[in-house]
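Engineer: Fold the following and give me the result.
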Amino acid sequence: MSGRKSVQVAMGAMVLAIPLALAGTANASGGPHGAAFALQARGAVNYGPISAVDSASGPAKKSMQEYRAPDGSLVAGVLNAEAGPGWAKSSLADLRLKLQAYGGGSGNSELEASVLSSSCSGGSGEAHLADFKWGDKREGYAPPPNTGISIPGYVSVLLNKQTRNADGSLTVVALSVKVDGHQSLDIASSTCSCPEPTATPTPSPTSPSSPPATSPPTSSAPSPSSPNESPAGPLPEAPTPVPVAGHLPVTG
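Structural biologist: Model prediction:
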């Protein structure tokens, strides 16, 4: 009986191993790839990634109506993430971040934005922010890549943070926050692979072609004519001899 149970357990393990092996193969198969998430915190406080998607199994999309951090430091609404082969995008709305929850003072301790979004496709990307406010800081709708704002020794903020990864893919984060070196938050992150370079086809060697056949040149020489004909036609008749009167000397 115990032998039968061992066989059943072994077969069950094999059945479970098959889809895991297939999943590993799909993830490692290469090709265009995309991934995204709306929000993630790492450090003293950890949560997320929220609304995380990956295109390893095909196009994917996730949405959440609202998220509140467990420690009450952050609230955001309408969190979206979407990814497909070679592209990704993410966004959230109505962000309220209380930096004092991570040990900050009262000044410049709250960060707000009505909309944050990032997108990436074919190895290039961009980010957009609307109504971004941090103390007296105000930023435009589409900041240049890696626009930095910081309070030395306390908080550093990167808008439209763009990072080229070791595998050549690009990650675009609409808002990246680091607090006192022990807490980080990435908001609206999108990652996409770069298109693989297209190999230039090498022309196959060709054998020298034979010159086109030509017909022998035709001779323009006239055909041989009969004795009574010239090349231009029949010869004219010779004139009739006319006797000429004269005296020959007599010798003897």
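
Engineer: use CA for all of it now, contacts and neighbours both
Structural biologist: Will do.

Engineer: Helix, strand, or coil at the residue nearest to Gly123 when sequence neighbours are not counted?
Structural biologist: Leaving aside its sequence neighbours, Gly123 sits nearest to Cys194 (C-alpha to C-alpha, 6 or more residues apart in numbering; 4.1 Å). Put simply, Cys194 is coil when judged by DSSP: H, G, I helix; E, B strand; the rest coil.

Engineer: Please look at Cys194 and Gly86 and confirm they touch.
Structural biologist: Yes - counting by C-alpha atoms under 8 Å, Gly86 is a contact partner of Cys194 at 7.0 Å.

Engineer: Overlap of the contact sets of the two?
Structural biologist: Listed as contacting both Cys194 and Gly86 by C-alpha atoms under 8 Å, 6 or more residues apart in numbering are Pro32, Ser121, Gly122, Gly123.

Engineer: Verify the contact between the second one and Ala83 for me.
Structural biologist: Going back to what we said before, that points to Ser121. No - in this structure, Ser121 is not within contact of Ala83 by C-alpha under 8 Å, at 9.7 Å.

Engineer: And the two? Which one has more around it.
Structural biologist: The neighbour count for Ser121 versus Ala83, taken as other C-alpha atoms under 10 Å, is higher for Ala83 (30 against 25).

Engineer: and for comparison, fold this next one:
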Amino acid sequence: MITRKLAGVSAGAVGAATAVTALLLGAASGSAQPEFNDSAYGIAAEGLVPIDPTPSVESTDGEVVTDELLELPQPLGVGVLKVEAGGNAAKAQALDVNIAEQLELRVLTTTCDNAQGDVELIGGLLGGEDLPSEPAPGETIDASPLATVELNKQTENEDGTLTVEGLVLTLLPPGDAAAPLASEDFEQLEQLAPEQLQLPAEAPATVGDLRAQLEELNTDLPIQQGEALLTVTLTSATCGAEEEAPAPKPEPVETDLPVTG
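Structural biologist: Below you'll find the model as predicted:
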């Protein structure tokens, strides 16, 4: 009898401990907060004239953060840059863009929503030619051997977020060094290139010749052979996907079991 009584007490204690543990675990899992990693910026550049992302916002708690920048002077020539991020969404917008009279945009809107990206252009012109209003992801336009534009560039990041870059302008991109240069190609570079870059007096015969002459004229050129001269990113939005709700936990079912023994 004593043995039975002690065993009953032990089982009750174990049952109570199990119930408390389950309650604590349930409370802990219920209090877990969703993670956010959303961000956006208006403009950035790498290469000859590096520009840190600006204006730039980031949200890690789901709250929407906004910022804007009014008027960038030529040669960048941007009227307004607006950015916002939060709640698994991000948006960057550029208004009244005119870069060296070569790239014109009335409105460029880049969005990321629940890890899905989209880019919309209104009044886009490159060298006088129309740009697509709803570009496909990664749509690239070769304006010349010396300038390319990539629209709606999308990159899946290791943390599961998606980065959407509205427009990426690259001057002197890596490519065929033997590609011939036309005078109009060189004139376009003259208009787009930063003022501090020393250019040859006349158009070289090939892309490789141009690179060689640029290195001679600009001894402190901060780029390596085969790298782009300048890369400008206009509007970027990064967001994650909403986490799926976990499956409901099974609820214990009370049953009456016969006691034997």
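
Engineer: TM value for the aligned chains?
Structural biologist: For these two chains in superposition, a TM-score of 0.60 is obtained (TM-score structural alignment, normalised by the length of the first structure); 169 aligned residues with a C-alpha RMSD of 2.4 Å.

Engineer: returning to that earlier point: quick one: map the residue nearest to Gly123 of the first structure onto the second structure.
Structural biologist: Alignment note (TM-score structural alignment): Cys194 of the first structure maps to Ala241 of the second structure.

Engineer: Quick check: end-to-end length of stretch 137-153 of the first structure?
Structural biologist: 18 Å (C-alpha to C-alpha, to the nearest Å).

Engineer: Run a quick neighbour tally on Ser207 of the first structure.
Structural biologist: 6.

Engineer: again, but for Gly72 of the first structure
Structural biologist: Residues contacting Gly72 of the first structure under the criterion other C-alpha under 10 Å number 10.

Engineer: Quick check on the shared contacts of Cys194 and Gly86 of the first structure: which are buried?
Structural biologist: Pro32, Ser121, Gly122, Gly123 (16 or more other C-alpha atoms under 10 Å).

Engineer: list the contacts for the match of Cys194 of the first structure?
Structural biologist: So Ala241 of the second structure contacts Asn88, Asp113, Asn114, Ala115, Gly160, Thr161 (C-alpha under 8 Å, 6+ apart).

Engineer: Let me have those in CSV, adding secondary structure as columns.
Structural biologist: Output for these, formatted as CSV (three-state DSSP):
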residue, secondary structure
Asn88, coil
Asp113, strand
Asn114, coil
Ala115, coil
Gly160, coil
Thr161, coil
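
Engineer: Between these, which sits nearest Ala13 of the second structure?
Structural biologist: Proximity of the contacts of Ala241 of the second structure to Ala13 of the second structure (C-alpha to C-alpha) peaks at Gly160, which lies at 44.7 Å.

Engineer: on that earlier part again, export the shared contacts of Cys194 and Gly86 of the first structure as a markdown table, with columns for distance to Lys61 of the first structure.
Structural biologist: Compiled in a markdown table, those are given as follows (distance: C-alpha to C-alpha, whole Å):
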| residue | distance to Lys61 of the first structure |
| --- | --- |
| Pro32 | 17 |
| Ser121 | 16 |
| Gly122 | 19 |
| Gly123 | 20 |
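
Engineer: Pick the one among these closest to Leu74 of the first structure.
Structural biologist: Ser121 (28.9 Å).

Engineer: Quick one: map the closest one onto the second structure.
Structural biologist: By TM-score structural alignment, Ser121 of the first structure lines up with Asp113.

Engineer: Could you find the closest non-adjacent residue to that match?
Structural biologist: Ala89 (4.4 Å).
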